[in-house]
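Q: okay, sequence plus prediction incoming.
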Amino acid sequence: MTDPTPPHPDRRAEIAAGLARVRARITDACAAAGRDRAEVTMIAVTKTYPAGDVLALAGLGVVDVGENRDQEASGKAAEVAAAGARPRWHFIGQLQRNKCRSVVRYADVVHSVDSARLADALGAAAERERDRPLETLVQVSIDGDPARGGALPDSTDPDRGLHRVAEAVAGAASLRLAGLMAVAPLGWEPERAFARLAEVAEAFRTVHPRATALSAGMSGDLEIAIGYGATHVRVGSALLGMRPTLR
C-alpha cells in the first residue's frame, strides 16, 4: 500500500476555508438555540473524496470522519492509518449484514442499524473482531415508511420496530447503544422532520436514558437540526466542496 498523496496547498487552503465557515455556522446555531458549542460534534463526510483530504482535515484538527460505503471506506481508513493519522471513523451509510465484519475493523461508531437482525450480525462481528464495544446508533424512520431505511417508531414489528432494534443493540455485550440517527425524508421540510425526530428522541430517552446521541442534519439543514437537539451533524459538500462523481 502506498501512502496517500498529500493535498496541494491550494486544496488544503480550500478545505481550511470550508472548515472555518462550517465551524462558524455550528457556533452560531448553538448560540441561537441556547446550547453549549461543546454539545455538537461535526462529522466530516468524506465519501468520494481522497484520503489526502482526510489527512488535510486531520491536520486542521478534525477528529470525526464519516463514510457511507464499506467498499470505499475500508481502503481509505487503511491509507489514512498508514500515513499516521487516527481519526474517529463513523460509518453512516446503509449497512448490509455481510459487510459487518469489515466495518467493525475500522469504524469507531456505526450510525445506521435499523433492524434487529442487523444488530445481531453487527454484535457478532464486533465480538469476533474488536476488543472494546462498538458505539452504535439506531437509524430511525421519521416518516414511518417501512419501504425506506430506518427502524419504525410506535411499531411492534419484531425486526424493524424501534424499541426492538434498540433492545437488540443494548443486549449485545460487544455494542454500546449511543442514541439515534435520522435523515430528513424526501419531500419533508427540515423543520417538520427534525421536530418529529425530537419527539421520537425524547420518548426514546425515557426508556434508554444513557443513549443521548442524536445524529441529524447535513450541509443544508444543520442549523435546524441543532435547534432540535442534534448532537452530531454530518457535513460533506459545505466543508469539502463539490462532491466528485461516484465511480
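A: Cool, the structure landed. Residues are numbered from 1 along each chain as shown.

Q: contacts and neighbour counts: CA atoms only from here.
A: OK.

Q: now for residue 221: which residues touch it?
A: residue 190 (CA atoms under 8 Å, 6 or more residues apart in numbering).

Q: cool, residue 137 as well?
A: Residue 137 makes contact with 109, 110, 111, 112, 113, 177, 178, 179, 180, 181, 213 under the criterion CA under 8 Å, 6+ apart.

Q: now those as CSV including distance to residue 223?
A: Shown next, in CSV, are the contacts of residue 137 (distance: CA to CA, whole Å):
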residue, distance to residue 223
109, 23
110, 23
111, 20
112, 22
113, 25
177, 25
178, 22
179, 20
180, 18
181, 16
213, 17
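
Q: let me know the closest of these to residue 103.
A: Among the contacts of residue 137, residue 110 lies closest to residue 103 (CA to CA), at 8.5 Å.

Q: please report how far that closest one lies from residue 220.
A: 22 Å (CA to CA, to the nearest Å).

Q: and these two? which has more neighbours close in?
A: Ranked by neighbour count (other CA atoms under 10 Å), residue 110 and residue 220 place residue 110 first, with 28 against 12.

Q: hang on, that one packs against residue 88?
A: No - with contact defined as CA atoms under 8 Å, residue 110 does not reach residue 88; the gap is 11.1 Å.

Q: please enumerate the helices of the chain.
A: Shown for the chain, the helices assigned by DSSP state H span residues 9-33, 51-59, 70-82, 100-106, 116-129, 162-170, 190-207, 222-227, 237-240.

Q: in TSV, list these along with mean neighbour count and distance to residue 146.
A: TSV is the format used below for the helices of the chain (neighbours: other CA atoms under 10 Å; distance: least, CA to CA, whole Å):
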stretch	mean neighbour count	distance to residue 146
helix 9-33	16	32
helix 51-59	21	35
helix 70-82	18	24
helix 100-106	20	22
helix 116-129	21	14
helix 162-170	23	12
helix 190-207	17	16
helix 222-227	23	23
helix 237-240	20	29
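
Q: this is the comparison structure:
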Amino acid sequence: MSIAQNISEIKSKIDINKVKLVAVTKNHSVPAMVEAIAAGITAVGENRVQEMMAKHPEIQAAGKLVEWHLIGHLQTNKVRQAVPLADLIHSVDSEHLAVEIDKTAGKCNKRQDILLQVNVADEDSKFGVELGQALPLAKQISQLAHIRLCGLMTIAPYADDPETLRPVFRELHTLFGELKALNLANTDIKWLSMGMTNDYQVAVEEGANLVRIGTGIFGSRKY
C-alpha cells in the first residue's frame, strides 16, 4: 500500500479526533515525509537531532507546516541544537537534562514543551526514569521557568502478542492521572505518548492519546 493508504488504515483504527498520530521519520526521505504530510500527517518524530537538523529546512523549503517531535534519547551536548527546532521533546529522563533544556530555552526566549520518559518495564536496554522516581522528577522540573511539562512517554518492550503489554500501558496511564492531579506549576499535563506500529491499538485502548508510528506508515527503514 502507499503511504497515504497506510495512514488512512491507521486512522480507521483510532479516533483521530482524540489521538495525535506522529509519523516517525527516522531514516526515511524528505519526499516520503512530504507525501505523508500531504496525506494528513501534522506531526513528525525524529530519533536523532542531526537528522532533524538536516530535514527541517528541506521540509520548510517545501512549504510544509508540521510539528517536530524529538522522540529519541537526547544527550545534553545536543540540547542547543534540539531546542530551537523541537515543538515537543518526548525523552526527558533526568533533572540534569531538564536543566540544560531550561537554560537553552531561556536563551531562545522559548518555553520548551517536554514529556517525561518513563521506563515502566525497567528494561536495561531502554532509557527513562524509573516508575517510582517519575513524580519526584516531575516536581523538580516544574520549578524550571522555561520548560512546560506536558505529560509522559514510554517505549514498551517488543512483544509478539501486544495484548501482553496492557499492564505496561495501564501503569503509565495510572501515573499520568497521578501527575495530572498534582496540578504542578509550569505544567500542562495533556499527552500520554505510548504505542508504536506493533502495539498502538492496545496502547490507545489503555489511554494513549499520542502514538508514534513509523513502519506502519513508511514501511521498513532504509538504512
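A: Perfect, thanks for sending it. Being a predicted model, the structure only gives us computed values, none of them experimental.

Q: fetch the TM-score of the aligned pair.
A: Here the TM-score for the pair of chains, by TM-score structural alignment, normalised by the length of the second structure, is 0.90; 217 aligned residues with a CA RMSD of 1.9 Å.

Q: can I get the helices of the first structure in CSV including distance to residue 141 of the first structure?
A: What follows is the helices of the first structure, written out as CSV (distance: least, CA to CA, whole Å):
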stretch, distance to residue 141 of the first structure
helix 9-33, 24
helix 51-59, 30
helix 70-82, 22
helix 100-106, 21
helix 116-129, 15
helix 162-170, 9
helix 190-207, 9
helix 222-227, 15
helix 237-240, 24
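
Q: of all these, which lies closest to residue 139 of the first structure?
A: For those, proximity to residue 139 of the first structure was assessed by CA to CA; helix 162-170 is nearest, at 8.6 Å.

Q: which residue range of the second structure does that closest one align onto?
A: Using TM-score structural alignment, helix 162-170 of the first structure corresponds to residues 134-142 of the second structure.

Q: show me what residue 218 of the second structure lines up with in the first structure.
A: Checking with TM-score structural alignment, residue 218 of the second structure has residue 240 as its match.

Q: next one: residue 165 of the second structure
A: Checking TM-score structural alignment: residue 165 of the second structure goes with residue 190.

Q: give me every residue that touches that match.
A: 184, 221, 224, 225.

Q: quick check: it vs residue 232 of the first structure, distance?
A: Distance from residue 190 of the first structure to residue 232 of the first structure, by CA to CA: 16 Å.

Q: do the same with residue 241 of the first structure
A: If you go by CA to CA, the gap between residue 241 of the first structure and residue 232 of the first structure works out to 20 Å.

Q: when those two are compared, which one has more neighbours?
A: The residue with more neighbours, out of residue 241 of the first structure and residue 232, is residue 232; 22 against 12, by other CA under 10 Å.

Q: hmm, the more buried one is touching residue 213, no?
A: Yes - proximity of residue 232 of the first structure to residue 213 meets the contact threshold set by CA under 8 Å, at 7.2 Å.

Q: circling back: quickly check the contacts of residue 137 of the first structure for the two that are furthest apart.
A: Between any two of the contacts of residue 137 of the first structure (CA to CA), the greatest distance is 14.0 Å, for 113 and 213.

Q: those two: who's more crowded?
A: The residue with more neighbours, out of residue 113 of the first structure and residue 213, is residue 113; 31 against 22, by other CA under 10 Å.

Q: who's in contact with the residue sitting nearest the centre point of the first structure?
A: Among the residues of the first structure, residue 92 comes closest to the average C-alpha position under CA atoms, centre = their mean, at 4.2 Å. When the contact criterion is CA under 8 Å, 6+ apart, the partners of residue 92 of the first structure are 66, 67, 68, 110, 111, 112.

Q: same question for residue 104 of the first structure.
A: 122, 125, 126, 129, 130, 134 are the contacts of residue 104 of the first structure under CA under 8 Å, 6+ apart.

Q: and if you look at residue 150 of the first structure?
A: 112, 113, 114, 115, 138, 139, 140, 141, 142, 160, 182.

Q: which among those residues count as buried?
A: Buried subset of the contacts of residue 150 of the first structure (neighbour count, 16 or more other CA atoms under 10 Å): 112, 113, 114, 115, 138, 139, 140, 141, 142, 160, 182.

Q: what's the distance between residue 201 of the first structure and residue 27 of the first structure?
A: Counting by CA to CA - residue 201 of the first structure and residue 27 of the first structure are separated by 23 Å.

Q: and what of residue 123 of the first structure?
A: 36 Å.

Q: repeat that for residue 170 of the first structure.
A: Going from residue 170 of the first structure to residue 27 of the first structure by CA to CA gives 33 Å.

Q: isn't residue 30 of the second structure right next to residue 59, touching?
A: Yes - the criterion here is CA under 8 Å, and residue 30 of the second structure meets it with residue 59 at 6.9 Å.
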